[in-house]
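Asker: with the sequence up front, the predicted model follows.
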Amino acid sequence: MMNITVQKERMVLSEIGQIILVLSYVLMVPIFSTNEQVKYRAFYAHWATLILSLSILVLAFVIQDLSIDYVVQHSHGQLPFYYRVAAVYAGHSGSLLLFMAAMSTWVFYAVICHRSLIDLKRYAFVIGGLLTVLLLSSNPFTHSTTVMPSQGLNPLLQDIGMMIHPPMLYLGYVASIVPFLYVLSCDKSIDNEALLKRILSASLVILTMAIVLGSWWAYRILGWGGYWGWDPVENASLLPWIMQLGLYHAVIAKQKRWIYILSLMGFMATIFSTMMVRGGMLASVHSFAESPPVFYGLGAYWLLIMGMVLYHMYRHIPLRSQEAFAIRLNCLLAVGITLFLSATLLLPWMLSLFNLPPLVLSEVFFTKVMLPMVFVVFYGLVSYLSVSRTAMGLGVVLMLVAYMLSDHLLLAIAIGAGALVLYTYYRSKHWNLSHMAFVLMVLLMLINGHLTSYEDIVIKMGDSLTLMGDTVVMESVESTKSPTYLEKKATLNIAGTYYYPAIRYFPLNDMAIAISDTRISWFKESYVVMSAEVEDGWSMRIYHQYGVRWIWGCAMLMALGFIKRRKV
């Protein structure tokens, strides 16, 4: 009787959440009022109801309210408090609600800063479409027909990265709504770049750091042995970042035509990435579960946005004006790379619809396509600057030295060109932290890709192997138990250095994951993954990575460079 009473009390939370979410939808009607005071009060109330509905969903996860179906599907009583909070955005419903709350918050900030910047009627149209998709296909407050919790949060997501990476990514993604609504509201009269620049600077800092944190998370947990795997979900996260980066440069250069184009296409890219990832259509180890209603709902919404974009680009796009070659090149690259990555996401899915052989796009494929674009970017950077003969000579010398050491022509050219850019920036008055960090990051990535190697071994307890001149000894395998998983941890002695890779089995999810162990020197990292137990012992892979921490450090410096940027 007590359990039934508690359950009825908790159902009140579900009802309140439903009412507030519907209220946020209803409050968009007064936004179309001609009375300015009524319109803005309705918008503020609508924003508050979105934030409140998200807070109620978080509370439902914290208290483990099993009257809500979404809580039943994605949470479990054995999860620690902080993982229950993270489980809010582990599925379609919570992630879309967080997505919209963040989107509304950016618009709220823009309206507070400059009330006439955005036409709120257009905002109501845009957010109304997403709310319709959420309420019809993935309502987060739907009542549950059972009180039995499911498997809970995926073990791969039970990590500190889950607490930080997704919310930052969402917050950075949806900032694209402000320039989108801005250019729709002002048509050709684009004359308020200061606020756009401030919002883009903040979103690029957040989005860059979020991508770096995601790279760090995957490096530790997935056992790929690398910081970037060209995974479809990883590539999807690049689309809004690339478009916002191109738009940021267009705003700095005050190129109204490109501001218009990239603002419209940037939001379209954000919705496209959301559709592919949140709909679960991408084959990825960290993709969402497949949900056709969500995918088709977001797909219809994306087509609607694309129609709006094409119409406004045809009717209102500003005339071409004088623009620096490097700026035009930067904007064209942003559009070109975005279209290329979008095609790589769409093609495998489209082939699967017709039962055609799957299209496997390997890391080698992406490297071959993207590397020439790196040279184009370097050329664009150099075109900003006055290149001296000394810089040209230094670049040629380093190119020859790199080729002699690596016997890799493209790597040598990239090192020479990168050194030319860095030296020219250092000696010129156009010192730019973001540009220099970007160039150095790309060079480190190329060097890492050339030097990285791995070896697979099978070893028993007490065995000793010789690998690349180093002695490898398996000293022990210990079993431990926690409230949520069983763990087997190996003690591996490699040339006097101890590594402790492990495998964790989660009975609730019937899933095992590898926990890697890494040893770091100033540039090299040895990375050990314990794969599985086999007849002849334990299967392991030993990676040798180079400069990964330096790559992440350069990315962080690049993000910090957006905070305060000197005029170029």
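Answerer: Cool, got the structure.
Asker: use CA for all of it now, contacts and neighbours both
Answerer: Will do.
Asker: buried residues, stretch 490-510. List them.
Answerer: For stretch 490-510, a neighbour-count test (16 or more other CA atoms under 10 Å) marks 490-494, 498-506, 508 as buried.
Asker: need the max-distance pair from the residues you listed.
Answerer: Ile494 and Leu508 (34.4 Å; CA to CA).
Asker: between the buried residues of stretch 490-510, which is nearest Ser104?
Answerer: Each of those was scored against Ser104 by CA to CA, and Leu508 proved nearest at 36.8 Å.
Asker: A further structure is provided below for comparison with the first:
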Amino acid sequence: MIVELGHFALILAALVGVVQMIVPLWGAHKGWRGWMAMAHPAATTQFALMAFSFLALTYAFVVSDFSVRLVFANSHSAKPMLYKISGVWGNHEGSMLLWLLILTLFGACAAWFGGNLPRSLQARVLAVQAAVSVAFYAFILFTSNPFERLEFPPFDGRDLNPLLQDPGLAFHPPFLYLGYVGLSMAFSFAIAALLEGRVDAAWGRWVRPWTLAAWVFLTIGIALGSWWAYYELGWGGFWFWDPVENASFMPWLLAAALLHSAIVVEKRESLKAWTILLAILAFGFSLLGTFIVRSGVLTSVHAFANDPERGVFILAILGVFVGGGLLLFAWRATAMEAKGVFGMVSRETALVTNNVLLAVSCFVVFVGTIWPLVVELASARSMWQVGGSLIENPFYTMGLFSKPEQVSVGPPFFNAAFTPFFVALAVILPVGAVLAWKRGSLRRAAAPMLPVAGLAIALGALAFALQTGRSAMGPVGVVLGVWVVGGAAMDLWLRTGRGAMGNRLSRLRRLPRADWGKFTAHAGLGITIFAIAALMAWEDEDIRVAQVGDRWDVGIHSIQLNSVDNVDGPNYFAERADMTVFRNGREVGHLYPEKRTYPVAGMPTTEAGIRNGVLRDVYVVLGDAQSAGGWAVRSYIKPFANWIWGGAILMALGGFISLSDRRLRVAAGAARRKPEGVPAE
């Protein structure tokens, strides 16, 4: 009965969404306050109904109600409770229900905390947000019903994908969806502003908190996914340029660009058109990520579904909202005339350069991700079916393909094509952050950064001198990391003005939280850049077949295989190795890597043994038993691995600190607003 009530609540939420989509929008167009006021209760009601629907599905998983098809396919009575709950969103249908829950949550938050917005703008924002919700209601109700019953309930379920039975993956999707869906608010604000025909400094301030919140959640979600891949998959890496990894990284890059662009709109009323375009594209790439994960067009260990029909539906949603948004953007181009002018050397120019580098980086990732699909489609057949007719493939006609092609775009392409743009971004970031608005002096901005540059170069030279036979990536990473972190610290110090040290320290403590958030986020970026370069340049690796009792060296460490035993888990059995780690001949710890088999799912997984350290990780993976005796073992020394996620935590923390600044959360004051009914500029 509870399951049926959850399904009924989902249908009611969809109907409320239709009302919220139409009534406030028409009321804003006509200036009818009563109709615009309908948006508030509708948004709250939508969220309440979706929360009940989601809790109903969660209840079915918790009590192992295998009469529900989704529970049968993704749960098991012996599964730990944490993974019963995470199984709700560890599949296509449940994850879409979570997507809708978060979408309605953001809409409700816009109603609850948007009282300082102009009435007509808020009504339009909530109507656009509801339109996005309605599209996904249609998708889930017509193609992905999570409440479908089985005619003959089985005794037990098929279990959740073993790779997803992990704490990192239990929390990774909700945070990622908070980021993905959070960008829908930036999209709704952009479309609402275009409908109003007004984009001004107040709009730039209103859109920033929503974009920042989405960016923070995306950062946490990506970091959790990277951490999971590092210790769970046994590949020994933290990022593989997998299509689904890229699907979350692309909107993260555009959201970062949107954040910085909105600052220019707020401070200088420039870059209006570019900021609106970024808001549309950032949400568009979120939808593109949803399409990649659920359509099956690109294979990935992270993919939820392999259903072309669902993929076409999501592609239609992408086309309607992004295509419609771009058409509206072109129609309202005259309403986005920039007011502020600035010189070639100014903070505005630095932020424009920042935006260009981030956008081009996103485009590089997009091309590398989608290129295999393009080549496969172009070379798959010599004849294409269009409607009821067959036409010759033009690529065959031009002689570009003589047979079907399969192309793989891997890390070498992404590393070579993406890295230069991010290096350039890191180089300009510290100086650009201290340039004056409108017209600045490069010499004046660079002068305080000279000690930071000297320190960065000195530490890079020291790293180069200490390493032997290694690539230059490590020293370059040291230089860039110290440059970005030191530049962020110097930017913060310069904000204290001049005077005695005690007075400056006192002013430093009183600086706005947004300044401290900016420092923390930029420092986190610098730490992450350094850690990635250090790990890739200074990693040690050993692959061998080891017998019980064997001891071998990896870098300055030695590892000894003591035993391999069979162990049983709550819903798996495993081979677990006991390994002793030595450093300079002294025992420093034990590692217990495993090879697990989940009998219900019939799927093996690898659990790496990791000895975490501040400066390095010792990372060991147990492979298959060999016919001649012994086990395949891969051993790594991974320097500064934990600094990667430490940097990501600092970036997210910087965002939260900025969000706690009341100046950022409260929209522009009434003195900066135009009275309702003022015609568009």
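Answerer: Now that the structure is in, tell me what you want to look at. In this text, all values refer to a predicted model and were calculated from it rather than measured experimentally.
Asker: now the residue most central in space within structure 2: closest residue in space that isn't a chain neighbour?
Answerer: For structure 2, the residue nearest the mean C-alpha position is Leu218 (3.5 Å; CA atoms, centre = their mean). Distances taken as CA to CA, 6 or more residues apart in numbering place Gly179 nearest to Leu218 of structure 2, at 4.3 Å, with adjacent residues excluded.
Asker: can you report how many residues lie near that neighbour?
Answerer: Neighbours of Gly179 of structure 2 under the rule other CA atoms under 10 Å: 30.
Asker: in the helix or strand hosting it, what's buried?
Answerer: Assessed by DSSP states H and E, Gly179 of structure 2 sits inside helix 167-196. By 16+ other CA under 10 Å, the buried positions in helix 167-196 of structure 2 come out as 168-196.
Asker: likewise stretch 79-89 of structure 1?
Answerer: Within stretch 79-89 of structure 1, the residues that count as buried by 16+ other CA under 10 Å are Leu79, Tyr83, Arg84, Val85, Ala86, Ala87, Val88, Tyr89.
Asker: what residues are up against the third one?
Answerer: The reference is to Arg84 of structure 1. Phe61, Val62, Ser75, His76, Leu153 (CA atoms under 8 Å, 6 or more residues apart in numbering).
Asker: wait, the fourth one sits on Pro149?
Answerer: Yes. Taking contact to mean CA atoms under 8 Å, the distance of 5.8 Å between His76 of structure 1 and Pro149 places them in contact.
Asker: quick one: contacts for Thr142 of structure 1?
Answerer: Per CA under 8 Å, 6+ apart, neighbours of Thr142 of structure 1: Ser14, Gln18, Ile68, Asp69, Tyr70.
Asker: let's have the residues you listed in a markdown table, adding secondary structure.
Answerer: Below are the contacts of Thr142 of structure 1 laid out as a markdown table (DSSP: H, G, I helix; E, B strand; the rest coil):
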| residue | secondary structure |
| --- | --- |
| Ser14 | helix |
| Gln18 | helix |
| Ile68 | strand |
| Asp69 | helix |
| Tyr70 | helix |
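Asker: and in structure 2, which of those residues remain?
Answerer: Retained contacts for the contacts of Thr142 of structure 1 in structure 2, judged by both residues aligned by TM-score structural alignment, their matches' CA atoms under 8 Å, are Ile68, Asp69, Tyr70.
Asker: show me what contacts the closest residue to the last one other than its chain neighbours?
Answerer: Counting by CA to CA, 6+ apart, the nearest residue to Tyr70 of structure 1 once its immediate chain neighbours are dropped is Pro140, at 5.7 Å. Contact partners of Pro140 of structure 1, counting by CA under 8 Å, 6+ apart, are Leu57, Ile68, Asp69, Tyr70, Ser93, Gly94, Leu134.
Asker: closest to Arg122 of structure 1 out of these?
Answerer: Leu134 (18.8 Å).
Asker: what's the angle from the helix or strand encompassing the closest one to helix 177-186?
Answerer: Assessed by DSSP H and E, Leu134 of structure 1 sits inside helix 120-137. If you take axes from the mean of the first three to the mean of the last three CA atoms, to 10 degrees, helix 120-137 of structure 1 sits at 130 degrees to helix 177-186.
Asker: in helix 120-137 of structure 1, which residues are buried?
Answerer: Buried-residue list, helix 120-137 of structure 1, by 16+ other CA under 10 Å: 120-124, 126-135, 137.
Asker: so what's the residue lying closest to Gly629 of structure 2 once chain neighbours are set aside up against?
Answerer: The shortest distance from Gly629 of structure 2 to any non-neighbouring residue, by CA to CA, 6+ apart, is to Gln547 (7.1 Å). Gln547 of structure 2 sits next to Leu561, Gly629, Gly630, Trp631 when contact means CA under 8 Å, 6+ apart.
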